[in-house]
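Chemist: make a model of this:
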Amino acid sequence: MASRRPSRPSPDQHHHQQLQRRLGVLDSTAIGLGSMLGAGVFVVFAPAAALAGPLLAVAVAVAGVIAYCNAVASAQLAAKYPSSGGTYVYGRNRLGEWPGFIAGWGFVTGKTASCAAMALTFGHYIAPAYATPLAVAAVVVLTGVNLLGITRTALLTRILLAAVLATIVFVAVASLLGPHPDGAPAAAGASAAQAVSGGGWGVLPAAGLMFFAFAGYARIATLGEEVKDPTRTIPRAILAALAGAFVIYLGLALLLQWHLPPQQLATSTAPLLDAVAVSQLSAGVPFVQAGAAAACLGALLALITGVGRTSLAMARERDLPSPLARVGGAHTVPFLAELAVAAVVILLLLSTNVMTVVGFSSFGVLIYYSVTNAAAFTLTARPWHAPRWLNVLGFLGCLVLAVTLPPASALVMAAVLAVGVAGRFLVLRLRLRKAAA
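Modeler: The predicted structure is shown next:
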């Protein structure tokens, strides 16, 4: 059995393998909020509106409730286990190796695809004809930023977040000023009318897609080994980032539904741009394009960071190739894990269209958080605001949203999870045979 466990670093090597605690509440909150806003504001509203129709705000509220359950569970666990890896670590410690692996594999695969989606969205907003080369360049540059150390990552995230918030305020003002057109534009046609017919039955799959936008606070937990005073900092940062994102998403959902015809909102590829284009501030469209680019860069930066740290944690336990666990360089970063994530993202950008992976990523992240809630349920020492029934609600809510996602997304991610489970099973069998020999 000893051969199945990874060897631990010796005392004289230990300080070379550990990340350094440099992040406070403000930096941690900025990383989480930057992740959420970059994904949700410019990607999710249109497909969610197509499913939920006039009940888009209800879908946002449902996603927010489940996200709150997950955030509370994540905050409890991250304070108790302040190391890189997030729910992968929590699942292994509280539930066993297999639940931890499923959480980690779902996070790494889903969020790697999300990295590609954010990079390609950036390219489309800047220059659609050169979207893929620009996306590859963004991945290369931001990976270089991550390799300079986590404090540089946090600083750039704060700068990008400020630009995104300014863009959102501008869109909100433009939407409030109007004019507010009545009815759908002629170009929408009958097919657009069918796109918003989901209504009540579409609320749950729309909430599942909206959950993709709320998942950014996971990045705070995956950075637990680099947070100062994690018992105090991590819960505050997670709840602050989630609260800020919820207020922004709900406000934008209400404004977009009021300002744009439902058919146009449901079929738009850039609803925030459309909201400004039909307003009295239409001259500000380039400003919104720049803000969208900043949002995508901020999300991509935080995503690469989070996936790299989870890959580091899985490699430490030999659930991914052990060289990915190497930490080094002048800024003590998991450089091989970061480079591996960047390489896979670039491969996706060059080989496939990843703009349809929102549902794919949502499924993986919902499975990840179902493990989070199950792990948090086993904790005995609990603050007053984290009763066990909240973990039950979060666990069941995650599973319901996952299975009600568009079937193609759910089936693809289920197949990816199955491949990971089968691969780990075979590797463990081979290790047992070698140990017996």
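Chemist: contacts and neighbour counts: CA atoms only from here.
Modeler: OK.
Chemist: helices or strands up against the host helix or strand of Ala375?
Modeler: For Ala375, the host element (DSSP states H and E) is helix 358-377. Helices and strands touching helix 358-377, by 3 or more C-alpha pairs under 8 Å, 6 or more residues apart in numbering; DSSP states H and E, are helix 56-80, helix 87-94, helix 97-126, helix 203-214, helix 388-403, helix 407-436.
Chemist: which residues does the fifth one contact?
Modeler: Under the criterion C-alpha atoms under 8 Å, 6 or more residues apart in numbering, residues 66-67, 69-70, 73, 204-205, 207-208, 362-363, 366-367, 369-374, 376-377, 410 lie in contact with helix 388-403.
Chemist: list buried residues within those residues.
Modeler: Those of those that meet the buried threshold are 66-67, 69-70, 73, 204-205, 207-208, 362-363, 366-367, 369-374, 376-377, 410, by 16 or more other C-alpha atoms under 10 Å.
Chemist: how many residues are close by the nearest residue to Ser311 once chain neighbours are set aside?
Modeler: Of all residues not flanking Ser311 in the chain, Ala337 sits nearest, at 6.1 Å (C-alpha to C-alpha, 6 or more residues apart in numbering). Using other C-alpha atoms under 10 Å, Ala337 is surrounded by 27 other residues.
Chemist: repeat that for the one 4 residues further on.
Modeler: By the criterion of other C-alpha under 10 Å, Val341 has 24 neighbours.
Chemist: which ones are touching it?
Modeler: Contacts of Val341 by C-alpha under 8 Å, 6+ apart are Thr112, Ile304, Val307, Gly308.
Chemist: tell me which of those residues fall in helices.
Modeler: Thr112, Ile304, Val307, Gly308 (DSSP state H).
Chemist: Gln13: which of these is nearest?
Modeler: Ranked by distance to Gln13 (C-alpha to C-alpha), those are led by Gly308 at 21.3 Å.
Chemist: touching, that closest one and Pro334? I think so.
Modeler: Yes: between Gly308 and Pro334 there is a contact at 7.1 Å, judged by C-alpha atoms under 8 Å.
Chemist: the structure of the following sequence is requested for comparison with the preceding one:
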Amino acid sequence: MRDELARRLGTTDAVVVGLSAMIGAGVFAAFAPAAAAAHGWLLLSLALAAVVAYCNATSSARLAAVHPESGGTYVYGRRRLGPLWGYLAGWGFTVGKTASCAAMALTFAAYVAPGHERPVAVAAVAALTLLNLFGVQRSAGLARVIVTFVLAVLAAVIVAGLFGDDRVSFGWFANTPYPGGAVTAWDVLQAGGLLFFAFAGYARIATLGEEVRDPARTIPRAIGIALGVTLVVYLLVALAALRALKPELLARSTAPLADVVREAGAGWLAPVVQAGAAVAALGALLALLLGVSRTVLAMARERDLPGVLAAVDPVRQVPRRAEAAVGVAVIVLLLVADLREAIGFSSFGVLVYYGIANASALTLGRDEGAPPRAVPVLGLVLCLTLAATLPTASVLAGLAVFAVGLAIYLVRRRPLRRLP
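Modeler: Model (predicted):
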């Protein structure tokens, strides 16, 4: 019998973990590149991202209720589609999100200690890994503090952007001319992909399925609440940014939400917004470390990763070896590479991960709480479509990462030839 994790998280804890992952540093930066692609059609791109998120979240929630184990889509893929599909989901998530952890740590360090990013990033990863080793409840407690602060900062941005300087208005809407030429459907799709990645963290709730009380009820409810709050916040932030900056200025901004408060006549809020971005990056890093370590635990249990990582601490009832391994891997990446511009494959991996989740949901029966068939079908199609719109370098990097993972899978399962 395998060691089980303790079920200590309630609905509020699960919602907070999801929010800390979704309302991370992405909300402070994602709208600028999305506006550069979609221009006046930014809200349409946001709506597209919301549809993709809804489909993926619904599929993940229904699957988590049936399979309340650590590992998320890795587990669902194995149970519903077969070991290979589960492995590919787990491989893409683990490799891609380990790199994302390093990038998020560097983002946090860039805000709090410019010029000393690498040592500060290493210290942040070490500190959060140590916190996780002492139990998921302590991690959830810190996430609650982080989410509260970040939401307060975003509320200030929204109020300033929507009700600030009377000189700004919504006279920009839709297909207004701009130097880049007419907006195409491809541009809208690409912007939708960028915005989707900024709030795709509801999977963190599902990966913690083994640590949630009454998972069949709690997980779907927590995912729905977290996603709903995030969508409302993102819509209001988008409206505030477009009113204050217009698409042209928003597309060129390197710190769009700080520019929103400056343009709205509340420049004194800019340092607070910068602090909010740093804290949001820390919250996203915390949620990422939790999610990756639980996926590593699930893969180790099935021997897709070394079995030694499947151990659960008998006192704290947390996967200490998996958590420590993830922390060490992230620190090693921080020491040997600058991943802020080299993790395009992570975005590709996220879409493949959720594509497998939607495909898995298609196998659910009515007695298992299957969602309407159109939901996972639409989610699967949109995941593949958005993956295709990513920059070519990101697609090629993603395919290369999955090719390496597939090669490892086939070699590990090749039967040994008997000696004559």
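Chemist: that older thread, now the helix holding Ala375 of structure 1 on structure 2. Mean distance?
Modeler: For helix 358-377 of structure 1, the mean deviation from structure 2 after alignment is 1.4 Å (mean C-alpha distance after the TM-score superposition for structure 1).
Chemist: elements contacting the helix or strand harbouring Arg217 of structure 2?
Modeler: Assigned by DSSP H and E, Arg217 of structure 2 belongs to helix 215-252. Secondary-structure packing of helix 215-252 of structure 2 (3+ C-alpha pairs under 8 Å, 6+ apart): helix 11-22, helix 31-38, helix 42-66, helix 136-163, helix 203-207, helix 256-263.
Chemist: would you mind finding the most buried of these?
Modeler: Among these, helix 203-207 has the highest mean neighbour count (mean count of other C-alpha atoms under 10 Å), at a mean of 29.
Chemist: need the contact list for the alignment partner in structure 2 of Lys228 of structure 1.
Modeler: Lys228 of structure 1 maps onto Arg213 in structure 2, with residues paired by TM-score structural alignment. Neighbouring residues of Arg213 of structure 2 by C-alpha under 8 Å, 6+ apart: Arg7, Arg8, Leu9, Gly10.
Chemist: what about the nearest residue to Arg213 of structure 2 once chain neighbours are set aside, neighbour count?
Modeler: With C-alpha to C-alpha, 6+ apart as the criterion, Arg213 of structure 2 has its nearest non-adjacent residue at 5.1 Å, and that residue is Arg7. For Arg7 of structure 2, the neighbour count with other C-alpha under 10 Å is 16.
Chemist: quick one on the thing from earlier: dump the helices and strands packed on helix 358-377 of structure 1 to CSV, plus distance to Ser197 of structure 1.
Modeler: Below are these laid out as CSV (distance: least, C-alpha to C-alpha, whole Å):
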stretch, distance to Ser197 of structure 1
helix 56-80, 12
helix 87-94, 37
helix 97-126, 27
helix 203-214, 11
helix 388-403, 19
helix 407-436, 18
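Chemist: pick the most deeply packed of the ones you listed.
Modeler: The stretch of these with the highest mean neighbour count (mean count of other C-alpha under 10 Å) is helix 203-214, at a mean of 29.
Chemist: how far does it sit from the chain's center?
Modeler: 12 Å (C-alpha atoms, centre = their mean, to the nearest Å).
Chemist: check the mean deviation of it from structure 2.
Modeler: Mean for helix 203-214 of structure 1 is 1.3 Å (mean C-alpha distance after the TM-score superposition for structure 1).
Chemist: would you check the span in structure 2 matched by that helix?
Modeler: Using TM-score structural alignment, helix 203-214 of structure 1 corresponds to residues 188-199 of structure 2.
Chemist: outside of that stretch, which residues touch it?
Modeler: Residues outside stretch 188-199 of structure 2 that contact it (C-alpha under 8 Å, 6+ apart) are 21-27, 30-31, 33-35, 37-38, 41-42, 44-50, 52-53, 230, 347, 350, 386-387, 389-390.
Chemist: same check, this time on stretch 257-266 of structure 1
Modeler: With contacts defined as C-alpha under 8 Å, 6+ apart, stretch 257-266 of structure 1 is touched by 45-50, 53-54, 175-176, 178-185, 188, 192-193, 195-196, 256, 271, 275.
Chemist: how about a cut-off of 7 Å?
Modeler: The contact list for stretch 257-266 of structure 1 (C-alpha atoms under 7 Å, 6 or more residues apart in numbering) reads 46-47, 49-50, 175, 178, 180-184, 188, 192-193, 195-196, 271, 275.
Chemist: could you find the closest non-adjacent residue to Ala357 of structure 2?
Modeler: Ranked by C-alpha to C-alpha, 6+ apart and with sequence neighbours excluded, the top spatial neighbour of Ala357 of structure 2 is Thr73, at 5.5 Å.
Chemist: which residues touch the residue mapped onto the one you found from structure 1?
Modeler: Counting by TM-score structural alignment, Thr73 of structure 2 corresponds to Thr87 in structure 1. Thr87 of structure 1 makes contact with Gly100, Ala103, Gly104, Tyr368, Thr372 under the criterion C-alpha under 7 Å, 6+ apart.
Chemist: any idea how far Thr87 of structure 1 lies from Phe107 of structure 1?
Modeler: 9 Å (C-alpha to C-alpha, to the nearest Å).
Chemist: with Asn391 of structure 1 instead?
Modeler: Remark: distance between Asn391 of structure 1 and Phe107 of structure 1 (C-alpha to C-alpha) = 19 Å.
Chemist: swap in Glu338 of structure 1?
Modeler: Taking C-alpha to C-alpha, one finds Glu338 of structure 1 at 15 Å from Phe107 of structure 1.
Chemist: got it, and Phe246 of structure 1?
Modeler: To Phe107 of structure 1, Phe246 of structure 1 is 22 Å away according to C-alpha to C-alpha.
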